[in-house]
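K.L.:
Please find the sequence and the predicted model below.
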Amino acid sequence: MNKMIEVRSINKAFVKRKTREVVTAVNDISFEVNRGEVLGLLGPNGAGKTSTIKMICGLLQPDTGSIQINGLDIENNRLKALKHISAVLEGNRNLYWRLTVKENLEYFAGNRGKSRKEVKADVDKLIGQFGLKEKENELVNALSRGMQQKLAIAVALLADTEVILLDEPTLGLDVEISYELREILKKIVKDEHRTIIISSHDMPVVQELCDRTVIINKGTVIVDEKIENLLKFFETRAYSITLGERLTDFQKDTLRSKFPMSTYHDKSHETIVAVNLQQSEDIYDLFDIFKEERTIVESIDRTTIDFEQVFMRIVKGETGYELV
């Protein structure tokens, strides 16, 4: 598979204005995005993710390291490299609020050297695809946030670039619009086979759309793996155990001490324990807790785990997964 984006050992530091303290935002980050791949670029607030995104878009220059888009180095071939990428940045900053929906699409297509006549069919198609037909002649500043976000993504698609970067595409949207936008993005991923980078805190979006994830924390890459592999890894260590009686106070203390991510729920004559094991062999230590008081184990079930749980465990370091 051809590499569409190559990020090589990039670093970025900033100087605080008041204290003059040097803060390292990005520390030797490297990863690749293959042609046609959908990558989730993730990280908690302050992890260095936003700085990395801005460097890929050419809005920030790395202190050291390099970024190539379709084989072109951003530093040495900036304009040619950036012709291959379009971005939807958080806050709808790629829209003109005093232009209508249709005028925005035509204007930004013109910036890419395309005439209004040339893009008419594509504009009409995107307006229909994103459910903007009734709003096509309204000013952007009169639209809801959800409509603005849909238009911003339509503008990025109209550029017809090989790479699209979506920064928080569902941020601040209500449940209905977020779901609708997610369905539109799924269809785009399926039908257009573009290279897409999604940066989001909306983990269902990442789980449904992305092939692979790069997770950044404290300025460095801590995970570079397929979503499917991460879900399988953590699912094999997540269990729900039904006990025929309540845990003693001593057992509860031991459980919290040895398995801090575990929870238990007492019912009238039983307890349900939910636990995520760091290592498969940890199950023997878990059963020693039950064995000590001869607690009856009624059933053991492997539980379903979603990507949000996976992400939180990785970022908090509460995992037996071998990080990069």
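P.N.:
Received, thanks.

K.L.:
Please count neighbours and contacts with C-alpha atoms only from this point.
P.N.:
Fine.

K.L.:
Helices of the stretch 1-150 of the chain, residue ranges please.
P.N.:
49-56, 78-82, 101-111, 116-129, 145-158 (DSSP state H, counting those that start in this stretch).

K.L.:
got a markdown table for these, with mean neighbour count and distance to residue 177 too?
P.N.:
Formatted as a markdown table, the helices of the stretch 1-150 of the chain follow (neighbours: other C-alpha atoms under 10 Å; distance: least, C-alpha to C-alpha, whole Å):
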| stretch | mean neighbour count | distance to residue 177 |
| --- | --- | --- |
| helix 49-56 | 21 | 24 |
| helix 78-82 | 16 | 30 |
| helix 101-111 | 21 | 18 |
| helix 116-129 | 15 | 14 |
| helix 145-158 | 23 | 6 |
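
K.L.:
looking at those, which is closest to residue 323?
P.N.:
Residue 323 lies closest to helix 49-56 among the helices of the stretch 1-150 of the chain, at 17.5 Å (C-alpha to C-alpha).

K.L.:
if we can go back for a sec, with distance to residue 95 added, can I get the helices of the stretch 1-150 of the chain in TSV?
P.N.:
Shown next, in TSV, are those (distance: least, C-alpha to C-alpha, whole Å):
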stretch	distance to residue 95
helix 49-56	18
helix 78-82	18
helix 101-111	7
helix 116-129	15
helix 145-158	6
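
K.L.:
Use this one as the comparison:
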Amino acid sequence: MEPIIEVQNLKKSYKKRRSKEYVHAVSDVSFKVNRGEILGLLGPNGAGKTTTIKMICGLLIPDSGTIRIKGIDNKEKRLKALRHISSVLEGNRNLYWRLTVKENLEYFAGNRGMSRKDVSEQIEDLLTKFNLKDKENELVNRLSRGMQQKLAIAVAMLAESEVILLDEPTLGLDVETGYEVREILKAIVRDYNRTIIISSHDMDVIQDICERTVIINQGKVLTDDRVENLLKLFEVRAYTITLGDPLSSQQQQLLLQKFPQHDYQQDAYQSSLNIELAKSEGIYDLFDVLQLNNTSVEAIDRKTINFEQIFMKIVKGEKQDAMVQSS
């Protein structure tokens, strides 16, 4: 698949105020963004993610390394490279709040050298597809946050750039509007042949719409893989088992040896066991322990892992452990 953005060995440091000490925000970041995909760019606070985003957008100049957008170096030929990328920053900072919805679209089209006549049909199309037609004459500062976010994305679409970079596109939205924005982003790739880079702390959004994710921490790339591969890699057999009898001290000792991470709880009414099995064969070891005293099992409930849990495991350095267990 053809890459439309290539990030190679990016580094960026900041000098602390009133100090000679430097903070290495980005130490060595490399990844590619393929044409026509939705890529999730993730990282905890202070990981270097925002700095990386700003360098891709041309808002910061890297100390070293290169960023190529459609093969163009965005440091050597900045304006030419940045014609191919639009950004929607958190807080809807790319809108004029004292203009109406339609006036915003016309204004930003004019900034790109397009006349009102040339873009009138395109604006009508965007207003309809983004469900903004009935708000076209409403001032932006009177719109809901969700409406503002949809307008900000529509403005980015109007630029006709091949890549759209979105920073926290669903932050602060209600559930219904959040799902609507997700569907809009999918449609942008499917119907308009655009490429999207999305930065978000909403892991449900990443799991739902992203094909691939790059996770950054401490200024370095921790993982670069398809979401489905990461879900498979961290797929654990997690169970909650309700027991009809309490476990004996011998059984508890055996569980501790074979399953160090288990959680056994007992009260006056029932006993329960929360356990994760790295491999499916582990269920036989578990039942061997329960069979020692013919412990009855009243219920077995299997849990599923979500992408938020995967993200936390990767940040904590558990990816290598998962790879070893799955091999």
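P.N.:
Good, I have the coordinates. Note that the structure is a prediction, hence the values are computed from the model and not measured.

K.L.:
And the TM-score between them?
P.N.:
Overlay of the two chains. TM-score (TM-score structural alignment, normalised by the length of the first structure): 0.88; 319 aligned residues with a C-alpha RMSD of 2.9 Å.

K.L.:
Which of the helices of the stretch 1-150 of the first structure sits closest to residue 260 of the first structure?
P.N.:
With respect to residue 260 of the first structure, and counting by C-alpha to C-alpha, the nearest of those is helix 49-56 at 28.4 Å.

K.L.:
average distance between the closest one and the second structure?
P.N.:
Compared with the second structure after the fit, helix 49-56 of the first structure shows a mean deviation of 0.3 Å (mean C-alpha distance after the TM-score superposition for the first structure).

K.L.:
And residue 155 of the first structure, what's its match in the second structure?
P.N.:
Residue correspondence to the second structure (TM-score structural alignment): residue 155 of the first structure is matched to residue 155.

K.L.:
Its match - nearest residue in space that isn't next to it in sequence?
P.N.:
Nearest non-adjacent residue to residue 155 of the second structure, counting by C-alpha to C-alpha, 6 or more residues apart in numbering: residue 105, 5.7 Å away.

K.L.:
so that neighbour makes contact with residue 158?
P.N.:
Yes. Here residue 105 of the second structure reaches residue 158: they are 7.4 Å apart, a contact under C-alpha atoms under 8 Å.

K.L.:
Please identify every residue contacting each of the two.
P.N.:
Common neighbours of residue 105 of the second structure and residue 158, counting by C-alpha atoms under 8 Å, 6 or more residues apart in numbering, are residue 123.

K.L.:
quick one: secondary structure of residue 305 of the second structure?
P.N.:
coil (DSSP: H, G, I helix; E, B strand; the rest coil).

K.L.:
Now for residue 317 of the first structure, how many residues are close by?
P.N.:
12 (other C-alpha atoms under 10 Å).

K.L.:
nope, residue 136 of the second structure is what I meant
P.N.:
19.

K.L.:
from what I can see it touches residue 102, true?
P.N.:
Yes. With contact defined as C-alpha under 8 Å, residue 136 of the second structure counts as touching residue 102 (5.0 Å).

K.L.:
circling back: if I pick the match of residue 155 of the first structure, what's in contact with it?
P.N.:
Applying C-alpha under 8 Å, 6+ apart, we find residue 155 of the second structure in contact with 104-105, 108.

K.L.:
show me what contacts the nearest residue to residue 8 of the first structure once chain neighbours are set aside?
P.N.:
Nearest residue to residue 8 of the first structure, sequence neighbours excluded (C-alpha to C-alpha, 6+ apart): residue 30, at 4.6 Å. Residue 30 of the first structure sits next to 6-10, 221 when contact means C-alpha under 8 Å, 6+ apart.

K.L.:
let's see 10 Å
P.N.:
Listed by C-alpha atoms under 10 Å, 6 or more residues apart in numbering, the contact partners of residue 30 of the first structure are 6-11, 65-67, 214, 220-221, 224.

K.L.:
go on, residue 204 of the second structure?
P.N.:
306-308.

K.L.:
Relative to residue 276 of the second structure, which of these is nearest.
P.N.:
Closest to residue 276 of the second structure out of those is residue 306 (14.4 Å), distances taken as C-alpha to C-alpha.
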